[in-house]
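Chemist: everything below, folded, please.
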Amino acid sequence: MADSTEGIGGLKYDKTKRAWPNELNIFFALIAIVLIFEALGQILPYMNGQSMLFDFNTKRDGTILNIARLKIIILQVSIIGIIALGVTQVIISGGIDLSSGPLVGAAAMIVMSFAQTELVNGNPNPKAVFGDWAFDLPVIVPVIVGLSFGAFIGAINGSLIAYTRIPPFIATLGMFLICRGIAQWWTRGQPVSFPTEGYAWLGSGMMPVVWFLMLAVLFHFVLRHTVYGKHTYAIGSNEDAARMSGINVQRHKILVYMIASMLAAFAAIVLSSKNLTAQTGMGQFYELFAIAMAVIGGVSLTGGRGSVVGTVLGAMVFGVIQSGFTYIRLDAFYQLMAMGTIIISAVVLDQWRQKTGKSRS
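Modeler: Okay, here's the model as predicted:
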């Protein structure tokens, strides 16, 4: 039987050129990584035959899965994953955002200032930033403040890139330093603590995972089934062609960066709520980890290709690798080296994939 069939206009469909969906490849890679760490647990002599994700004492949780470790993995990636959803859209549009990590620190400091409770164990709040008017505000107030700050930073990033033609790398690198400076200036480096119960609920328990999954579903729909998504892919694929087709490229770029920064600000809200405090150093390396999740998930750094599903799977791969290194007791400095190697390998793989795709077409 022939490998190709006749199509409309004499075109032929070649079965040999069919490819797995990229998301499926990432899922298989995730399974393979889990199996590798499971094998290391059995092979390495100091591991004493431990299992990474399985716990055969079913009386503990009623399942053979190691629920505690699974929760840790998911919680580890959920907050950075929220940032990665925004970074994914930026990269698909042909840009990059290096400011999201410091933005988390700055937004956390600002937001927590509006989320403080007046009394701590019956005494006045020792970490108060403002006066009585800012105590015990409804939880919606700090949330709106945080999202507004994120939108403001994103609008600056997008405007610089869209109207001055500054490379996204330089524009967001400058904002990286500005946001880090804002975080340190806001309270002169002092942490801000003691939020209200309503604010603390936003990041309690497994809520970070709930927010991450809800936002992932939302932006998967937005990118795949709305005009916004179609324009984002079009600009990333060919900006000149998108402009000639009637897309307002400048306005859309500003919108993309605003959404990405608002997601980073929301990640700051969830993080500060989870930790019950805000510190200037929050968000360190988050921008790089978010980019890594997107790239591992198949988002092309040249723009025009990628998906939210891929980024979610990339986040899981990132989380399993990070947890796996801790599981086999790899020192922290080796972990950073390994993660850097993985990021470089993901980019090299993306470049190879693009070249082979062009050679087949």
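
Chemist: for the rest of this, base every contact and every neighbour count on C-alpha atoms.
Modeler: OK.

Chemist: all helices for the stretch 101-250 of the chain, in order.
Modeler: Using DSSP state H, counting those that start in this stretch, the helices of the stretch 101-250 of the chain run over 140-163, 168-186, 197-201, 207-225, 227-237, 239-244, 249-275.

Chemist: which of those is buried the deepest?
Modeler: With neighbours defined as mean count of other CA atoms under 10 Å, these peak in mean count at helix 249-275, which reaches a mean of 25.

Chemist: that helix vs helix 140-163, what angle?
Modeler: Using axes from the mean of the first three to the mean of the last three CA atoms, to 10 degrees, the direction of helix 249-275 lies 150 degrees away from that of helix 140-163.

Chemist: quick one on the thing from earlier: which of the helices of the stretch 101-250 of the chain sits closest to residue 325?
Modeler: helix 207-225 (21.8 Å; CA to CA).

Chemist: next, the angle helix 227-237 makes with that closest one.
Modeler: 80 degrees.

Chemist: if you count contacts, what does helix 207-225 end up packed against?
Modeler: helix 67-92, helix 227-237, helix 308-327 (3 or more CA pairs under 8 Å, 6 or more residues apart in numbering; DSSP states H and E).

Chemist: on that earlier part again, save the helices of the stretch 101-250 of the chain as TSV, and put in distance to residue 107 too.
Modeler: What follows is the helices of the stretch 101-250 of the chain, written out as TSV (distance: least, CA to CA, whole Å):
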stretch	distance to residue 107
helix 140-163	6
helix 168-186	8
helix 197-201	14
helix 207-225	17
helix 227-237	26
helix 239-244	32
helix 249-275	6
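
Chemist: for comparison, sequence B:
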Amino acid sequence: MPKLIWREPIATTTITSRQPTGEELGPDAVPRAREPEPEPKGEAPRRVVTLGDIAGRESGGLVVLLVAVGILTLASDEFLTGNNLANLARQVAIFGIIAVGQLLVILTAGIDLSVGSVLGLSGASTAQFLVAGMPIWPALLLGVGIGTVLGIVNGLLVTRALLPPFIATLGMLGIARGIVLVTTDAQTVQGLPAGFQAIANGTILGIPNLLIVAALVTGVMWFVLSRTVFGRYIYAVGSNPESARLAGVPVRMVTISVYAISGLLAGLGGVLLASRLGAGIPTAGTGFELNAIAACVIGGASLFGAKGSAIGAATGALIMGVLNNGGNLLAINAFYLQIAIGVLILVAVGFDQLNTRRSATAG
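Modeler: Sure, this is the predicted structure:
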């Protein structure tokens, strides 16, 4: 019987390799070189809004403005006179201030229907303070403060009570107008000091004070929207509030702030209008909210939010002012001017919708 000899097992190493598949074999059964796998795609780069984009939205309004100025210059010898341009500047300035405030709300996809009534309440209240003997600057600050407080209330109704902006500001429109009619007994407040009237009717180096104030407001809002974090927050909220919230944007605070600024500028407009007229008129500002919205839309703003600029809103207000002023010089029926402004609004919104569809198709 043979002897059984125990041997230690020899350690072996198994080498495994992936067998090439049929798709990787060439016609001669030679493995093909594998194509590198595509790297995982990261987040798509965000589109940055440039000055060129903003200028593109404003260009239509600027063209309309230049055409209107050219036509009126040829049609009327009085259009380019110093007195007429000064009156035009005073008329447009207040609309421009309100339109810039309205623009901030529209950029967040909201709307403020109360600016006209807030303007009337602030102006009449300031006039009452002055008639009661209050110094000019404290009365002025109180009038602007009233508008700011009402704007904050609008923001709270939208963000805390979760009311639609249309309903919240429509309610404030009625409340503010009712308060001013009750407090003034629907009577004009007269007897304002000459120093207060000089604020809106005075000039600096021949330039009307109202135009200077409107230019400062427009310049400050342009800087805020295009050069500050708060401005980027406003556009982000108007583009997609939920995405903005997830990105760390304080959506509620931004929304309240834009309504507060809109109320502040409406209050400032009311104080300046009372100074210009030399009286506090309880019905002042009726319909101004529609004019402010129209100026924003004509100037390139989108009612769906996140599109528009302060310069565009001011341009829209200037277009409306030029049309009204030219209509008066040429003795054109004011009803025809309303039709023309309505057509401009429809054309502006139509172009905005067309551009939106083209962008969606290209994307």
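
Chemist: tm score of chain vs chain?
Modeler: The TM-score (TM-score structural alignment, normalised by the length of the first structure) is 0.80; 307 aligned residues with a CA RMSD of 1.9 Å.

Chemist: returning to what we had before: looking at the helices of the stretch 101-250 of the first structure, which is closest to residue 58 of the first structure?
Modeler: helix 207-225 (24.7 Å).

Chemist: how about that closest one, aligned to which bit of the second structure?
Modeler: Aligning helix 207-225 of the first structure against the second structure (TM-score structural alignment) gives residues 209-227.

Chemist: ok, average deviation of the matching stretch from the first structure?
Modeler: Aligned to the first structure and superposed, stretch 209-227 of the second structure gives a mean residue distance of 1.0 Å (mean CA distance after the TM-score superposition for the first structure).

Chemist: please apply the same query to stretch 93-103 of the second structure.
Modeler: Mean deviation for stretch 93-103 of the second structure: 0.7 Å (mean CA distance after the TM-score superposition for the first structure).

Chemist: in the first structure, what residues pair with that stretch?
Modeler: Stretch 93-103 of the second structure maps onto residues 78-88 of the first structure, going by TM-score structural alignment.

Chemist: run the chain-centre distance for that stretch.
Modeler: 2 Å (CA atoms, centre = their mean, to the nearest Å).

Chemist: mind putting the helices and strands packed on helix 207-225 of the first structure into CSV with distance to residue 301 of the first structure?
Modeler: Converted to CSV, these look like this (distance: least, CA to CA, whole Å):
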stretch, distance to residue 301 of the first structure
helix 67-92, 6
helix 227-237, 10
helix 308-327, 13
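
Chemist: so which of those is nearest residue 191 of the first structure?
Modeler: helix 67-92 (19.9 Å).

Chemist: against which helices or strands is the closest one packed?
Modeler: helix 207-225, helix 227-237, helix 249-275, helix 286-296, helix 308-327.

Chemist: try it again at 10 Å.
Modeler: helix 58-61, helix 100-113, helix 207-225, helix 227-237, helix 249-275, helix 286-296, helix 308-327 (3 or more CA pairs under 10 Å, 6 or more residues apart in numbering; DSSP states H and E).

Chemist: now for the ones you listed, which one comes closest to residue 52 of the first structure?
Modeler: It is, among those and with distance given as CA to CA, helix 308-327, at 6.8 Å.

Chemist: okay, the helix or strand that the closest one is followed by sits on what stretch of the second structure?
Modeler: Following helix 308-327 of the first structure in sequence order, the next helix or strand is helix 332-360 (DSSP states H and E). Counting by TM-score structural alignment, helix 332-360 of the first structure lines up with residues 334-362 of the second structure.

Chemist: mean shift of that stretch relative to the first structure?
Modeler: Mean deviation for stretch 334-362 of the second structure: 2.3 Å (mean CA distance after the TM-score superposition for the first structure).

Chemist: show me how far that stretch is from its chain's centre.
Modeler: 17 Å.

Chemist: aligned to residue 309 of the second structure, what sits in the first structure?
Modeler: In the first structure, residue 309 of the second structure lands on residue 307 (TM-score structural alignment).

Chemist: can you put the helices and strands packed on helix 67-92 of the first structure in TSV and add distance to residue 351 of the first structure?
Modeler: Shown next, in TSV, are those (distance: least, CA to CA, whole Å):
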stretch	distance to residue 351 of the first structure
helix 58-61	44
helix 100-113	25
helix 207-225	23
helix 227-237	15
helix 249-275	24
helix 286-296	11
helix 308-327	17
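
Chemist: quick revisit: which of the helices of the stretch 101-250 of the first structure sits closest to residue 289 of the first structure?
Modeler: It is, among these and with distance given as CA to CA, helix 249-275, at 12.6 Å.

Chemist: just after the closest one, pick out the following helix or strand.
Modeler: strand 277-278.

Chemist: distance between that next one and the chain's centre?
Modeler: For strand 277-278 of the first structure, the distance to the chain centre is 20 Å (CA atoms, centre = their mean).

Chemist: average distance between that strand and the second structure?
Modeler: Mean deviation for strand 277-278 of the first structure: 0.4 Å (mean CA distance after the TM-score superposition for the first structure).

Chemist: helices and strands around that strand, which ones?
Modeler: Looks like strand 277-278 of the first structure contacts helix 100-113, strand 192-193, helix 249-275 (3+ CA pairs under 10 Å, 6+ apart).

Chemist: which residues are contacting that strand?
Modeler: 104-113, 116, 183, 190-195, 200, 268-269, 271-272 (CA atoms under 10 Å, 6 or more residues apart in numbering).

Chemist: find me the equivalent region of it in the second structure.
Modeler: Against the second structure, strand 277-278 of the first structure falls on residues 279-280 (TM-score structural alignment).

Chemist: please report how far residue 273 of the first structure lies from residue 265 of the first structure.
Modeler: 12 Å (CA to CA, to the nearest Å).

Chemist: who touches both of these two?
Modeler: Shared contacts of residue 273 of the first structure and residue 265, counting by CA under 10 Å, 6+ apart, come down to 108, 111.

Chemist: check contacts around the counterpart of residue 115 of the second structure in the first structure.
Modeler: The alignment partner of residue 115 of the second structure in the first structure, by TM-score structural alignment, is residue 100. Contact partners of residue 100 of the first structure, counting by CA under 10 Å, 6+ apart, are 80, 83-84, 86-87, 106, 150, 153-154, 172-173, 175-176, 179, 260-265, 267-268, 283-288, 290.
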